[in-house]
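Undergrad: Would you be able to build a 3D model of this:
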Amino acid sequence: MDISAASVILAHNNLSQAVGISVMKMAKDQFTDQSQQMIQMLERSVQPNLGGNLDIRV
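TA: I've put the predicted structure just below:
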């Protein structure tokens, strides 16, 4: 194998690795955003006084 072919293969591998890392970072960021939105939604849905009293008339 000559040096130019090895150089092309190495550059291709480096590019593939960089693209893979970039995609994983985007997925991680999206997951982080979604989990923060879920936490905010759950915090807004909490009603601590709901079900604390029971009114009964006979």
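
Undergrad: For the rest of this, base every contact and every neighbour count on C-alpha atoms.
TA: OK.

Undergrad: Centroid-nearest residue for the chain?
TA: Of all residues in the chain, the one closest to the mean position by C-alpha atoms, centre = their mean is residue 31, 1.3 Å from it.

Undergrad: and that one, what is it in contact with?
TA: The contact partners of residue 31, by C-alpha atoms under 8 Å, 6 or more residues apart in numbering, come to none.

Undergrad: Equivalent analysis for residue 36, please.
TA: So residue 36 contacts nothing (C-alpha under 8 Å, 6+ apart).

Undergrad: Now the second one, please; I'll put the structures next to each other:
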Amino acid sequence: MDIAALSIMMNHSQVKQQANISVMKMAMNTAEQNNVNLTKMLEQSVQPHIGSKIDVKL
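TA: Predicted coordinates for the structure are as follows:
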């Protein structure tokens, strides 16, 4: 195998690796944002006065 072909193959593998890392970073950012949004939604839905007392009749 000649040097030029080896250089091209190495460059292509580096480009593929960089693309994979970029996609993974985007997925991680999306997951992080989804977690933040879910946490905010859960915090807003908490109603401390509901369920704190139980009426019992004997």
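
Undergrad: follow-up on the earlier one: any idea which element the residue nearest to the centre of the first structure lies in?
TA: Element membership for residue 31 of the first structure, per DSSP states H and E: helix 3-45.

Undergrad: mean offset of that helix relative to the second structure (after superposition)
TA: Here helix 3-45 of the first structure, set against the second structure after superposition, deviates by a mean of 0.3 Å using mean C-alpha distance after the TM-score superposition for the first structure.

Undergrad: from the chain's centre, how far out does that helix sit?
TA: In terms of C-alpha atoms, centre = their mean, to the nearest Å, the gap separating the centre of helix 3-45 of the first structure from the centre of its chain is 10 Å.

Undergrad: Stretch 2-15 of the first structure too?
TA: 33 Å.

Undergrad: Check stretch 34-50 of the first structure too.
TA: Computed by C-alpha atoms, centre = their mean, the chain-centroid distance of stretch 34-50 of the first structure equals 18 Å.

Undergrad: and the gap between residue 26 of the second structure and residue 36 of the second structure?
TA: 15 Å (C-alpha to C-alpha, to the nearest Å).

Undergrad: before we move on, what about residue 4 of the second structure?
TA: 48 Å.

Undergrad: before we move on, what about residue 27 of the second structure?
TA: Distance from residue 27 of the second structure to residue 36 of the second structure, by C-alpha to C-alpha: 14 Å.

Undergrad: Equivalent analysis for residue 20 of the second structure, please.
TA: For residue 20 of the second structure relative to residue 36 of the second structure (C-alpha to C-alpha), the value is 24 Å.
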